[in-house]
Structures are given as structure tokens and as C-alpha cells.
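Q: Quick one: sequence and predicted model below, then my questions.
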Amino acid sequence: MRSMLASTGIIAVVLGLAAGVPTAAQGAPSGGDRVPDRAAALARAEQAVSAHRAAIKGVDGEKYIAGRVIIDASGASHTRYQRTYRGLPVRGGDFVVHSDAAGRFAGADVAQPDAISLPSITPKKTAGQAADAAKQGFEGTLTGVLGSTLIVDAVPTPRLAWQVRLSGTRADGQTPSKENVIVDAHTGAVLQRWDDVRVFIPSEQLTAAAAAPGPVARAAAGVPAKGSGLGIFNGAVPLDTKPGSGGSFALTDPSRGDNDTCTFGNNTNLCSTLWDADNAWGNGTQSDRNSAGVDAHYGAAQTWDYFRTVHRRTGIRGDGKGVRARVHYGWNYTNAFWDGTNVTFGDGRDNANPLVALDVVAHELSHGLTDSLAGLEYNDDAGGLNEATSDIFGSMVEFAANNVNDPGDYDIGEEINLFGDGRPLRYMYQPSLDGRSFDCYQFPWPDYDPHYTSGPGNHFFYLLAEGSSGGPKPSPTCDGSTVTGIGRERAARIWFRALDAHFTSTESYRKARQDTLKAAADLYGTCNDEYRAVQAAWSAVNVSGSDAVCTGPGDPPPGELPPVESNYFSNTNRIVIPDGPIGEAESPITVTDQPTSPRDLKVKVLIYHGEPRDLVVDVIAPDGTVYNVHNRGYGYYDSIDKTYVLDVSSKQPNGVWKLRVRDRSSRDTGSIASWSLQF
């Protein structure tokens, strides 16, 4: 089992009931201050978990399952773990173990406040009784119970519970629901419930919205030469598409993991990829059904480019794979949502006001980023921070795109004109302007939607980026203080770093203060301007902390630190393999910004061919080294669909890698469908 888990990148650390606790590890399994590969970083983390049980609130009978590993250019590493207790999954049991550049334990971020101690894990209520209790509070049309799982609920006090998952449709009749309900396994009381479908507009604002005019068509000047579109909100924009049969084009982006845009045609049951005959899409109005697709496709591309360029993350999940953007959903459906897999956009009132503005698209995609990085839940403080993250990066993508038709700002959803008077849904510089959001932190919250409890997070970010008076809008502070901003680029890097390396699933605002200070120290050093600005901005929104007041000069900033988590690079352009016996095809991938090469480079190959035994398949490194991965062996029916692991630790990672396929027999033909590199 151990070797199998390690081969898939997941390692389980078991602390048995009678296991001894080794002394704290001070050595560096990776060998001094050399940047470790994933295996060495995991070895560090395992050692730390075994030696520092108190730091992770560990007890006998628990297992820890390693997930994502982040490796800094400095050699420090950060490993995320999930926890089980006596075989039961633990809600809020996740944690992050940190190791410094020398491999020494450097602390942990832990979601649960207390160690688990349960006298019994035998429930008094059955799964069926828990499901019945969960159903009682469902608002909408219930279609089924997806499952009931016995868990330990570690938030805030560890207890035995059932996690019931319900499926259905919300009260509006069109928004899907995937609701989680936590039910006390002894009393049957419902403890908490939240939905995994993240909508853009809360129900109160939909109720308050006035009839809105349709969007204004954008000018068609400057249409680019290759695939191009005229969007409702973004105007004339370039589009990367994929050629299909008969000279037509699919709204699928081969440059960005096959981001795909499809249409429901104002239904809710089937979304079909959009196609166009001349690769010139839309006319800037809803009269051409491709216009909304242009905006969604362009928004997804801009979101991909922002995270890849600024934060070195390839795709919102970090796996190099795109996301499906689904337009024209439902009938008069005035909302957008992330459902854990796709982003979906309705056409609004009279099916004439599609919700595909740039910050809306980026906002919904950023929910996927949050799920992938920290797994922030959608309740209490974590829910507000989840929504704030999407507002933050929705705005940052808007700034980065620099589109003249939708300039960057700190208004959320202003272009969709929900209220008919140009007002946005949310205001980051003064959240209370929407009539419901909070400028300042308070606890406990009233029973408010996470869209409104996001206010302190949005307000903090604006103050950190722009300051209380130096930005595009004045931003009143909760304590009357004056805050000097550090610029949105540095503010965004701090937020992303905290989300990536420090936030946990049940993050509170108070812990977010600690974790953004850690992120500022990681990136810019302790008690430098950035660190002090984080302190001041949180204090200005009433989020206090126990961090020391900076009195002297700051530490020297660390060296370059961008996270170098495993990156994915792919080529999804279909390339025909000429028939043998001398047929040969090559597919290139250009690797950039990758500091090291691993011992376990994962090469995923998908080749369609009538006879895989005819083929010789090689991976060629930038220096010309050839790695043969398939030599006229068997495939899977008429394809080769495999992942190969190569030790390329002695090679320079950056440059052009090639997949070469040679056909050594005649009559059977095929193509390279796609291939990817995971560092």
C-alpha cells in the first residue's frame, strides 16, 4: 500500500495507538539547502508530522493523507494534509506542514481548534434518520440524497456527526443545488448546512433588482486577424479556437487546456459546444447567440492568463486542464454559478441580459481556484473569505485584461447592470454601500449570506492595495485610521500566497490576519512595508491579532519566492501521424518559468491509432535526449492512453520538449490527440 500511494502522489502517515514519537527532525532529507523534489518534500513533511504531533493537534488513531505540495524556489516546502480519526473523515481536520529551506520543521497551519477525543464513534442516529433531518430544511425541490457519511465534525468542538449530501433545485426553480448538511449523530440536530453551488447574485439582490435595460453593443473596430469575436461586454477580442471537420471551428481553446464554451439554448439539460463557420464570432448583441459565448470564452482565457502569468498556476486547478463555460442557461435565468466542475451563465431578464461580464466570469472561475487551493467552506467566516477571494481575483483579472470596454475597477458586476441604473452588486472600497454587506468585522455574524460577510475581506484588500485615501475611491476605515496601500500587484500576491500555502478549510478572519502576515513575510520579509500594511489594513476593518507590533527596521526581504508547485504544460492540437513504414509526427511543448526538473516527470500521452503495435513513441528533452516510452508494444484497443514517469532531474526544464511518434508499418493510421508534462 505504501508504494502504491507514493506512486500516485498521495502518502498516508499512520500514527498507531502504541506508536512511539520520534524526536524532532532537524536534518534535511533532501540534502542540505538544495531545492527538493516532490518526494523529498513529502519525506520532510512525513518526518515533521511524526515528530510534531502537538503542533498538528494529532492524537492516536489518526491517519494523515498528504495532498498538494508547494516547493518554493528557496527550498522551503509546504504540504497539505487531510485527517481521519479511527477510520472516519474529519471535517475541518486539514492542515499544512511547513519546512524551511534546510528541511527543518517550520510550523503548521491547522484548521481544527482542538485535538479530537471521542469516547465512542458509534452513532445513536442512523444514516436514514440523519437524511430525514437534513431534508426538512431544504429550500427548493429535492431530487435525492447523494449520500450520508459518518464523520468527525471538528468545528468548533469535535463531535460525531453525519454529513448528508442532498441534490435538487433551489427555490428559483433553475439553480441546481448540492447541499451539505451536518447532523449531530447522537441528537439528530442539524448543526450546519451550505451549498457547493456558488451563485454570483444572492437572492435578496435579485428580489430588489429593477428591470434593467439590455447591455450596450461594443464597437467592432480592430477585430484581430485570427479567431476573433465581438462580445456584448468586451467588444472586439481575439479568440483561440479549435478547427473541426468541414472547415468549421469549435469554441474550444487549445492554448489553455481546452477551455470549452457551450450553449444550453435556454434549457437546463444539455450544453452543446459552440461552432462557427468562419472563426469570426458574434456581433456584439444578444441577437447573435455566439456573442455571449465570446465574452465567456474571452473571460476564461483572461483568467487563465492572469493566474499563469502572475501566480504561475496553469489552470485554476493547477493541472493544465481547462474548464467548460456554459452560456444561455435556463429561461430568464438571472444568475451565474460555479458547481464544482463548470461555470454557468444565464441570460437574465427576458433572456436579453447575459451575465458574462469579465469580472463575473473571473469571479466564478476563482471559486474553482479556492476549492483547489484551500478548500474554503461556504459558511461562517470561511464563506465570506471564499466570496472575497472571488471578488478580489475577479477585479484583478479585470485590471490585467486592460480591456477598454471594461476597465479595471473595484466594483463587482457593474457591467451586467442588474438594477438598471449602473450600480454594481458590491463595492470593495466600502462594502456597506450595497445596503447589506459589512465594512467591518463582527462576531458572531447574523444569519447573513457569504456574499455580505465577504465585506471585511474585500475592504481589507482594497485598503492593502490602494490605501484609505490614495486610491481611485476613498475608503473609510472602521477605526478612523489612515492606511497606505502597497499596490494591487503586491496585495494580490500576498492574498494568493496565503490562500495557497496557509489558509485552511475553516479559515476565520482572525486566522486570515495571521496567514496573510505569514504570506507577506514569505514574500517580502517580516516588518517591511508590506507586512506593516497587512497589519494596518486588518486593524482598519476590526480584525485584530496577537502579532507583535513592528518597531524597528524590517528583515531583509527573502530571495525570489514564487511557489513552484508542480506545473502542467500541454499540447492539445491534433497532429496526424503519416502512415508507415516511415511515417513520423512531432508535437512540441514549450516549458517556461520552471526552476527545477523532477525525478518523476509525468508524461501523459493520448494517441489514437488503428494498431498501437506499429508505433515507436519518444519524449525528447530540450537538449535532444531521447526517452523511449513505447516501442511497438500493445496499446488499449486502438489507442495509447498512458502516463509515463521519467527521471529528468539532470536536465534543464525550460525549452521545447517534443513527443515523437514513428509509424513502422503500413495501412493503419492515426493521430496524436494530446500530451502533457507535469513537473
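A: Ah, there it is.

Q: switch to C-alpha atoms for all contacts and neighbour counts from now on
A: Fine.

Q: Show me where the stretch 51-200 of the chain has its strands.
A: 62-71, 77-85, 88-91, 95-99, 105-110, 140-153, 159-170, 176-184, 190-195, 198-199 (DSSP state E, counting those that start in this stretch).

Q: a markdown table for the ones you listed, including mean neighbour count and distance to Asp449?
A: What follows is those, written out as a markdown table (neighbours: other Cα atoms under 10 Å; distance: least, Cα to Cα, whole Å):
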| stretch | mean neighbour count | distance to Asp449 |
| --- | --- | --- |
| strand 62-71 | 22 | 30 |
| strand 77-85 | 24 | 27 |
| strand 88-91 | 20 | 21 |
| strand 95-99 | 25 | 26 |
| strand 105-110 | 20 | 25 |
| strand 140-153 | 18 | 17 |
| strand 159-170 | 23 | 15 |
| strand 176-184 | 24 | 15 |
| strand 190-195 | 17 | 10 |
| strand 198-199 | 24 | 11 |
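
Q: Okay, one more to line up with it:
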Amino acid sequence: MVVLALQNGSATAAPEQSSTAPASATALTLSPSARAAALQTAQDAAPAAARQLGLGSAEKLVVRDVVKDADGTVHTRYERTYAGLPVLGGDLVTHVKGGALKGVTKATGARIAVASTDAAVPAATARAGALKAADSASAAASGARKVIWAAGAKPVLAWETVVTGLQHDGTPSELHVITDATSGKELYSFEAIETGTGTSQYSGTVTLGTTASASGGFDLIDGGRGGHKTYDLNGGTTGTGTLFHDADDVWGNGTVTNRQTAAVDAAYGAQVTWDFYKSAFNRSGIAGDGKAAYSRVHYGNAYNNAFWSDSCFCMTYGDGANNAKPLTSLDVAGHEMSHGLTAATAGLNYRRESGGLNEATSDIFGTSVEFFANNSADQGDYLIGEKIDLRGNGTPLRYMDKPSKDGSSADYWSSGVGRLDVHYSSGVANHFFYLLSEGSGAKTINGVSYNSPTYDGSTVTGIGRDKAYQIWYKALTTYFTSTTDYAGARAGTLQAAAALYGSGSAEYNAVAAAWKAVNVN
């Protein structure tokens, strides 16, 4: 589960340039049945693919996703098993064209092999250690499962234990703890809870997708976008609560005292994010399967956060400090749903540099959703959470042009950036995206002033936001893996730029320049 945060001279903008990539490099839109058939075909061919990749006899490939480009290139994302055990950090993506393997992107280059699959440390010991490690109220652990941990320097036999409970701010906790099955040492841990017509509080009067109820009136179900539903938790913290229902299909009044208002913002955010994915990437829904997630509002009491959870495939929003500022603004909704996109594609581990890239991906697409909406009440900007006043002083949660303005985020890469909280290490990628989109120096966009610096004092010329998010999306869906770090993100985005616009193109060179400007070389 990824939460939104722990607490997140006038010039003109770079001109908007066409995001149209060569038709051959764009991903085809697959219907649900075609996608299911592609997954099954790839799974049937998985044994042959394993042999072609030279995997060991104990290894098997399990297909997770298939992306087909118009030129016939097929990108197949696999998880691995070893002797029947899940291999965590063993994911890989093959790139095949005309039946020939053109390349492979691996989360680890190590050969998967362990001396024995018999654990010296009992599962109960691993479970007890995981409970002790959890910084969570009312912690409870499920039984440990045996896995191969391949995200370290050398694959080892391990136990994975999931500890549930509550974090200190009331956010649910699903902490995954990886324990060495030989020594009992904790190897890794990460959170799986990923945190950011009606009259809305933040976006003005908007049109909503609703469904007539058989019993009369209307339900807040968007039948045109996969059946997205919006529920009222009414202060609860479990379950789905009550589906929002209205007699006349006129929802909310723009004030926090009307319970429907937060639902309007949440439902509007969900539909704009769906429309953005469809328009920009030909993607139907978060998982690309045409099915909607759902939203829950009014979580807890004065809960000052929002989060995405894979376990429920849903977004959840608190009402903010004093229950006065629900965390349902448009960029927050786009941010939270984009955690689901990352989980359905690269699966970036929510810790260290990969965790920073996970968070940055949500900021990048949350910002892109806000610009896409073109809503005069909440104009697009490169500020994160500027409407919700999470800090209580009127400032945004995060700044993409100069992330350090929040007092904690990193502007540039350094060897210690992975030790920062993921909401702060994300600054490097956020800064990269801003520079790639808009360029360096002072400018004003939609009334907001920016002045983005560079690590080496270089001048970066932006290629436009549309091209920038096309490059990031292709890298995320075809070249990033669970363990991608900043060096890997540079390599993946350069591959994506080459595929979309050509190696040595202006776009390719801009990607290289923007990474250099944030000290990723």
C-alpha cells in the first residue's frame, strides 16, 4: 500500500509539442478477450522461452503481462519460480520481434540457484522476527511463505511474512518482511500499502458517470469506465461502507459539510484518470483489463492522508486535519491510481531507489492527469497536493521543478539518496521529468512561477510534457523491473525514447541531458 506522503521575471512555458510517436512503436489496444488470449499464448510458450534464456532446469516462467507494439514487437513480462518457489526480484521482460529475441530486461543478472530448499530457520521463527520488526500498532502476522530472494547480491532461500496492522498516522499497514531462511537475518522489508453533475470541493461543478438504480434514484457507479464505484466509509477503516446514492443525480454542494462532496471529487478524479490513460496510452483501466478500481472516502477520523491498496484494488481518502480538507484533489486521485498502474506493470519495490521511482511515477502521472483535465478550477501545475494543504501552511506537498523546496526532497542523485524516505528520494525523478518536459530556468506556467536549476549548471531544453510522459510510460511498462534504480531508469527511458522517437533523436538527447542535469550519468 502506498500512501501519498509521510506528513509531500516571467517567461512562457515550453511549447506543447505533439506526443505522436511513430505508429510502429505505439502499443496496440487489446480487448479483454484478446489480452487474455495473448497471456495464455505467452504462458504456453513460457517453457520454450525459459530454455532460450538459458534458465536452469528448476526455473519456470509465469507470464504477468504482454504488451504488443504496432510493428510486431512483443514485450512479455514474467515472474519466475525456482523448484516451485516464487522468486522475488527475479522478474524479467523479453522483447521479441518476428519471432527473434531482440533483448531482455532483468531485475537481476544473477543465476537463480540455492544449495537447498530446506530451511534451517523455522517459519515460526521468521514470523516472530517479522512481528518484532514491524513498527505498527496491533500488528498481526500471517504464516510465512518460503521464497527465493533474488533482489540482493546473491539469491538465497528466504521466508516472506506479511505483517498487518496500523501505522502511526492510522494508515493500514501490510509490511512484507523477508527473512534469510538459513541465518534468520532480516534481508528486506517494504510496505504494500501505497500512498496519494456534482459540485466538488476542488474542481468546481463537474459531470459524473452515474447509474440509475433499479429501486429508483442513482448510484455513484461509472458504467462507462469499467464500473468504478464510490463508497462512504463514514469514519470506518474496514470494508467498503455504503455505496453513494442520490435521488436526483445532483451530487454534493462544494462544501465539506455535505458528505457527497468528497465523493464527487473522488469519482471525478477516477474518471479523469481513466480518460487520461485511455487518451494518452490506449490503456483501459489501471490494469489494462477494462475493469475499474473503486474509491472509499471519509476514512477514519481526521485522517490526513490517502492511499492505494493492491489487496482491495482501491483508493482510500481521509478527510484531512479537523475533517476539513479531504485528500480527494485531482492530482492526489491520479497519484493514488497510478500506484496501481506501477503494481500492474513494473512492480517497483517500495523501498530505496526503486521506491523513489515508484512514488515519482505517481507524481508524474498525477500531474499529467491534472493538466489533461484542463479544469479552470484546478489548473495543471508541477506542484503536488497544492489544494489539500496537508502541511497546514498553504504550501504544496512537493515541488517538481525544485524538489528541495519542500525541505526534505532531493534535487539530484547522490549515493545516499536511496536511504531517504521514498517520498523524498522521488525528487530526483520528479526533477528529471520537469526538466524533460519544460526545461531549466525561470518560466511561468498557468500563473505559477518556476525556476528549475541543474546539477552541472547546464541548460536543458524541454520536449513538452506529452512526449515526456510517453517516454516514462513506455519505460515503466516495457523496460523497468521491480529492482530498477536510478541508473536503470536512465537506461530504460533512453531505450523508450529510442523506440518511440529514434536513437539520436532530439527526444533521445533530451532524456540524456535531463538525467545528466540531475546527476544521473
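A: Thanks, I have it. Here the structure is a predicted model, which is why all the values come from computation and not from measurement.

Q: where does the TM-score land?
A: Put the two chains on top of each other and the TM-score (TM-score structural alignment, normalised by the length of structure 2) is 0.88; 477 aligned residues with a Cα RMSD of 1.8 Å.

Q: one step back: which of the strands of the stretch 51-200 of structure 1 sits closest to Leu601 of structure 1?
A: The minimum distance between Leu601 of structure 1 and the strands of the stretch 51-200 of structure 1 falls on strand 62-71, with 14.8 Å, by Cα to Cα.

Q: chain center to stretch 90-107 of structure 2, what's the gap?
A: Relative to its parent chain, stretch 90-107 of structure 2 has a centroid offset of 23 Å by Cα atoms, centre = their mean, to the nearest Å.

Q: Residues contacting it, please?
A: 72-80, 89, 108, 150-151, 478-484 (Cα atoms under 8 Å, 6 or more residues apart in numbering).

Q: same thing but 7 Å
A: The contact list for stretch 90-107 of structure 2, computed with Cα atoms under 7 Å, 6 or more residues apart in numbering, reads 72-80, 89, 108, 150, 478-479, 481-484.

Q: Likewise for stretch 156-173 of structure 1?
A: Outside stretch 156-173 of structure 1, the residues touching it (Cα under 7 Å, 6+ apart) are 113-114, 116, 118, 121, 130-131, 134, 139-153, 175-185.

Q: Likewise for stretch 339-357 of structure 2?
A: When contacts are defined by Cα under 7 Å, 6+ apart, stretch 339-357 of structure 2 is touched by residues 2, 190-191, 194, 286-287, 308, 310, 358, 362, 418-419, 422-423, 425-426, 429, 476-477, 480-486.

Q: Give me the distance between the two termini of it.
A: Separation of the first and last residues of stretch 339-357 of structure 2 by Cα to Cα, to the nearest Å is 11 Å.

Q: so that stretch aligns onto which residues of structure 1?
A: Alignment of stretch 339-357 of structure 2 against structure 1: residues 367-385, by TM-score structural alignment.

Q: Remind me which helix or strand the spatially most central residue of structure 2 belongs to.
A: Among the residues of structure 2, the one closest to the centroid is His339, at 2.7 Å (Cα atoms, centre = their mean). Using DSSP states H and E, His339 of structure 2 sits within helix 330-344.

Q: By how much does that helix deviate from structure 1 on average?
A: Helix 330-344 of structure 2 differs from its equivalent in structure 1 by a mean of 0.5 Å after superposition (mean Cα distance after the TM-score superposition for structure 1).

Q: after that helix comes which helix or strand?
A: Sequence-wise, the next helix or strand downstream of helix 330-344 of structure 2 (DSSP H and E) is helix 352-373.

Q: And Ala514 of structure 2? What does it align with in structure 1?
A: Aligned counterpart of Ala514 of structure 2 in structure 1: Ala537 (TM-score structural alignment).
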